[in-house]
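Undergrad: any chance you can model this:
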Amino acid sequence: MNTADNAAGPQFKELENVKRLPILITLIIGAFFSILNETLLNIAFVDLVKDLEVPYTTIQWLSTSYMLVVGILIPVSALLVQWFTTRQMFIGAMVLFSIGTLVCAIAPGFPVLLVGRIIQAFGTGLMLPVMMNTILVLYPPEKRGAAMGSMGLVIMFAPAIGPTLSGLILESLNWRWLFYLVLPFAILSVLIATVYLKNVSDVTKPKVDVLSIILSTVGFGGIVYGFSNVGDPEGAGWSEPKVYWTLIVGGIALILFIWRQLVSKQPMLNLRAFLSPMFSLSTVLLIIVMMSLFSTLMLLPIFLQQGLLMTAFAAGIILLPGGILNGFLSPVTGKLFDKFGPRVLAIPGALILVGVMYLFTTIDLETTKGTLILYHCIMMVAISMIMMPVQTNGLNQLPRAYYPHGTAILNTLQQVSGAIGVAFFISIMTNGTKDYITNPPVDVNLEQLPTLALNAGIHNAFKIGMVFAVVAVVLSLFIKKTKAPEAEVQQKAALNPSKG
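TA: Take a look at the predicted model:
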């Protein structure tokens, strides 16, 4: 650990002459289209069911497999980042994504389309940790907030615009154009990376622990798959064998994986990063916030389409302003983080989150579209004040040698918490809906019973989401601005020049 710390200062000086902006732009272009692809296809499921002549439960695998592969691959990326250069990892990820996109575009049927989605997911799974690790290596701690904020623009804006963009394309073109239109940009990203992307990471080639890779794959894969299937409308929920068995097997494998990482001299995913208190606190806070975020991302579209009877495209339009606002605020909050630290953003952001989650518990069939847009915008402002500043602050406390492990841990847990959040809040909504139908109010209009029951279930879910937000407020009170180990080394060297 000391070696990593002592080496960090000179390594940042060596990178001072590297042109950071072209590298950042390259990462943004690649990340935008790979992340956009996560939500671009969801709105086309109805068309795909008709065109490919397969049931909805089968089509869902296009989304489930994507999340599953990304969840499996991210932990392994901590090892891959130390075996391959920045250029090799990024270009390899985008080439895989481009091949997968082409396969999807020309797919003659569902099996080939699923293979294409899995190849795309491999590219995305490699992309996210490389993107974050490169920023940590490339930018000194005092400038990371703005750089991470730029990435926040991509991470939040891309999935937000996905459904709306998809709806526009499908108005006049078929679903294949969702891939044809993305492919040129993916190829462009590869060409730009070939010219401008520099190698900034350290290739140490640690020992490959095959057993850890297997345990990681089974553990994270089982958990993501299990929770992803809880919300299957045609399944039996938590009592479905494929749900509880995959969760049990995944949980056991994950426990064994954690044990192996702690006893290994060269762990694949170094969990000793959690010895840094702000990194640990930031990780828990981000999981809590992600759970609140997913409660809204899942429940609002359901309410808009099934409660207010909007089309998927109209629902996407309602959610678009909040996504755009969040995207453009991310660089701003990043710069504010660099100047003022995390507390002035995270604490007010968490308080705003509690307030807006309460407002969501009051929505009903009479709530106007403008009100829903306003509430969603307020929530996305709160998320932008918390996510990137807290994440950057936590990663800043890690020594350089732990960067690949810290980014892999955060990205993995966000994927897992996303899967858990979707399943958890859908379960609450479903149970609340069933309870309302079973015990309706005496004066209820029977014609409106299904819609009112759905509204009651969504209210229950938002109430639990508000509880998560309250926990986020409590955790945010303990956030402190961190000083990177390399910065401390440089400061000591400046105070004791004779020892340098």
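
Undergrad: switch to C-alpha atoms for all contacts and neighbour counts from now on
TA: OK.

Undergrad: can you tell me the SS state at residue 144?
TA: helix (DSSP: H, G, I helix; E, B strand; the rest coil).

Undergrad: gap between it and residue 61?
TA: Residue 144 sits 37 Å away from residue 61, going by Cα to Cα, to the nearest Å.

Undergrad: higher neighbour count, those two?
TA: Using other Cα atoms under 10 Å, the more surrounded residue of residue 144 and residue 61 is residue 144, with 24 against 16.

Undergrad: how about this one, so we can line them up?
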Amino acid sequence: MKKNNMQPIDINGNEFKRAGFVLVLLAGTFLTIINQTLLVTALPKIMGDLDINAIDAQWLITSFMLISGIMIPTSAFLLNTITNRTLFFIAMGSFAIGTVICGLSTTFTTLLLGRIVQAIGSGLMIPLMQTLMFMVYPAERRGEAMGLVGIVIAFSPAIAPTVSGWIVDYYEWRYLFYILLPIVGVNILLAFFFMKNIIKLTKPKLDVFSLLLSSLGLGSLLYGISIAGNVGWQNKISWVACIIGIVIIILFSRRQFKLAQPFLELNVFKSRTFTLSTIIVAIIFMTMIGSEILLPIYTQSVKEFSALQSGLILLPGALVLGVISPIAGKLFDKYGIRKIAMIGMFILTIASLPFLFLTKETATWWIVCLYSLRMLGMGLVAMPLATAGINALPNKLISHGSAINNTVRQVFASLGSAIMVGIMSATVNNYEGIPALLKGLNNGFMSAFFLIVAAFILCFFIKSKETTDEN
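TA: Predicted coordinates for the structure are as follows:
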């Protein structure tokens, strides 16, 4: 809730400082999101220390993705049932407990349990943050707000491999969690002073069957995609899981339209701007996550760089993304979405094309420049589009729009890595040696390029302004 365009007010009409409120939200989200990719470069050392194979180790990442993905749709119901202050402490408390379990783990089972508990907090925190950021800023400044969100959502997973690579090169992998814990504690402490209740509760009735359908459908779909990403699409289990997940999600969707109080309000898709922006942003994140998996494979397997060196190659792009996101937000507030989306997608498309032609001799500086240019385009378009989509919804649907936006993005991000790695693997199986790997990487990047072109075309159908006056 806002009071004119000055400081926001809570549900009791009391004015409070926006800066502290936003700081706590963004810091909490940064800590939870960075864990999505924090273990990527640490898996080999974890495998050796806990005596597990690659398939078991992959579950440390897969389980986090599955649980957080399942929790995201539930956030819309919880935000209207539990005060946002209480929900924040539940999310960060769960994440803190999971971090402690991970740090103290001496077996694979306890480490996996810790990751699951962490993921519960992460799945709640991301849509909670996005919803509250929309509520605490007036409509004409939401681009600025989501520019800050863009730093967190895209920047944190981008720098995680670099940070992780440095830590595991010099310390044991448990320090990944030891370092996080005091920061999480400070953030929770600050929240006692700065976190306010700003959402009036409607306390909808819980439809248990919808909750079950949502969890089973998303869980099955994400599991199937994850299996495909790990062992390839030729695995029958991945297809069966994906088909079951899609069928259950269709049943869930049909049920929502019949309920007087839907568990998740799917009428948000009646807004063309919301629908198009959600699809385009999902495709962008799809190619981003896939590229962040393929590039380290290229730099480590073809260029023979270390994990830390590989992470450092991605770091300038992450910094560009962090710088451009708030600038893009202000440009959106001033000029609307259409122009900035077209410019951003053009840059992203042009910068993605050379990755189809990587060779062993491709200069490292050229890769750094191209990746940074891709991040520039991504930063110009991703969060402004997400902002335009949710801006087109009435306030009462913002929590549902945020939940749906994040759920779709989570599914597409997982799907992107599965498709790009799957295409790379299928190509490698038909050739031999480094030339086969290069061919596979080029084909994987080619799939990303075609997806980006499709997203670029969709941008032509977005209106520059589509907002609602409904509260």
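
Undergrad: TM-score for this pair?
TA: Remark: TM-score between the superposed chains equals 0.96 [TM-score structural alignment, normalised by the length of structure 2]; 466 aligned residues with a Cα RMSD of 1.7 Å.

Undergrad: for the equivalent of residue 80 of structure 2 over in structure 1, which residues are in contact?
TA: Counting by TM-score structural alignment, residue 80 of structure 2 corresponds to residue 82 in structure 1. Neighbouring residues of residue 82 of structure 1 by Cα atoms under 8 Å, 6 or more residues apart in numbering: 201, 202, 203, 204, 205, 206, 404.

Undergrad: and for residue 145 of structure 1?
TA: Counting by Cα under 8 Å, 6+ apart, residue 145 of structure 1 has contacts 331, 333, 334, 335, 336, 337, 338, 388, 389, 392.

Undergrad: nearest to residue 227 of structure 1, of those?
TA: Nearest to residue 227 of structure 1 out of these is residue 388 (Cα to Cα; 25.6 Å).

Undergrad: count the residues that sit near the counterpart of the closest one in structure 2.
TA: In structure 2, the residue matched to residue 388 of structure 1 (TM-score structural alignment) is residue 383. A count of nearby residues for residue 383 of structure 2, using other Cα under 10 Å, gives 30.

Undergrad: quick check: the gap between residue 383 of structure 2 and residue 211 of structure 2.
TA: 29 Å.

Undergrad: before we move on, back to that, right, and the match of residue 388 of structure 1 touches residue 327 too?
TA: No. Residue 383 of structure 2 is not in contact with residue 327 according to Cα atoms under 8 Å; the separation is 10.9 Å.

Undergrad: where along the stretch 301-450 of structure 1 do the helices fall?
TA: Here the stretch 301-450 of structure 1 has its helices, by DSSP state H, counting those that start in this stretch, at 312-340, 343-360, 369-396, 403-438, 449-476.

Undergrad: just put the ones you listed in a markdown table and tack on distance to residue 162 of structure 1.
TA: Shown next, in a markdown table, are the helices of the stretch 301-450 of structure 1 (distance: least, Cα to Cα, whole Å):
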| stretch | distance to residue 162 of structure 1 |
| --- | --- |
| helix 312-340 | 8 |
| helix 343-360 | 23 |
| helix 369-396 | 16 |
| helix 403-438 | 17 |
| helix 449-476 | 24 |
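
Undergrad: of all those helices, which one comes closest to residue 489 of structure 1?
TA: helix 369-396 (13.8 Å).

Undergrad: for the match of residue 388 of structure 1, what are its contacts?
TA: 143, 146, 147, 149, 150, 281, 325, 329.

Undergrad: and residue 100 of structure 2, how many neighbours does it have?
TA: 17.

Undergrad: check contacts around the residue mapped onto it from structure 1.
TA: Matched to structure 1 by TM-score structural alignment, residue 100 of structure 2 sits across from residue 102. Listed by Cα under 8 Å, 6+ apart, the contact partners of residue 102 of structure 1 are 116, 179, 180, 183.

Undergrad: repeat that for 10 Å
TA: 96, 113, 116, 120, 176, 179, 180, 182, 183 (Cα atoms under 10 Å, 6 or more residues apart in numbering).

Undergrad: ok, now residue 334 of structure 2?
TA: Contacts of residue 334 of structure 2 (Cα under 10 Å, 6+ apart): 140, 141, 143, 144, 328.

Undergrad: tell me which two in those are the farthest apart.
TA: 140 and 328, at 13.9 Å, using Cα to Cα across those.

Undergrad: who's more crowded, those two?
TA: residue 328 (28 against 14).

Undergrad: please report how far the more buried one lies from residue 318 of structure 2.
TA: Counting by Cα to Cα, the gap from residue 328 of structure 2 to residue 318 of structure 2 is 15 Å.

Undergrad: which of the helices of the stretch 301-450 of structure 1 sits closest to residue 262 of structure 1?
TA: helix 403-438 (13.2 Å).

Undergrad: stretch 291-302 of structure 1 maps to which residues in structure 2?
TA: Against structure 2, stretch 291-302 of structure 1 falls on residues 286-297 (TM-score structural alignment).
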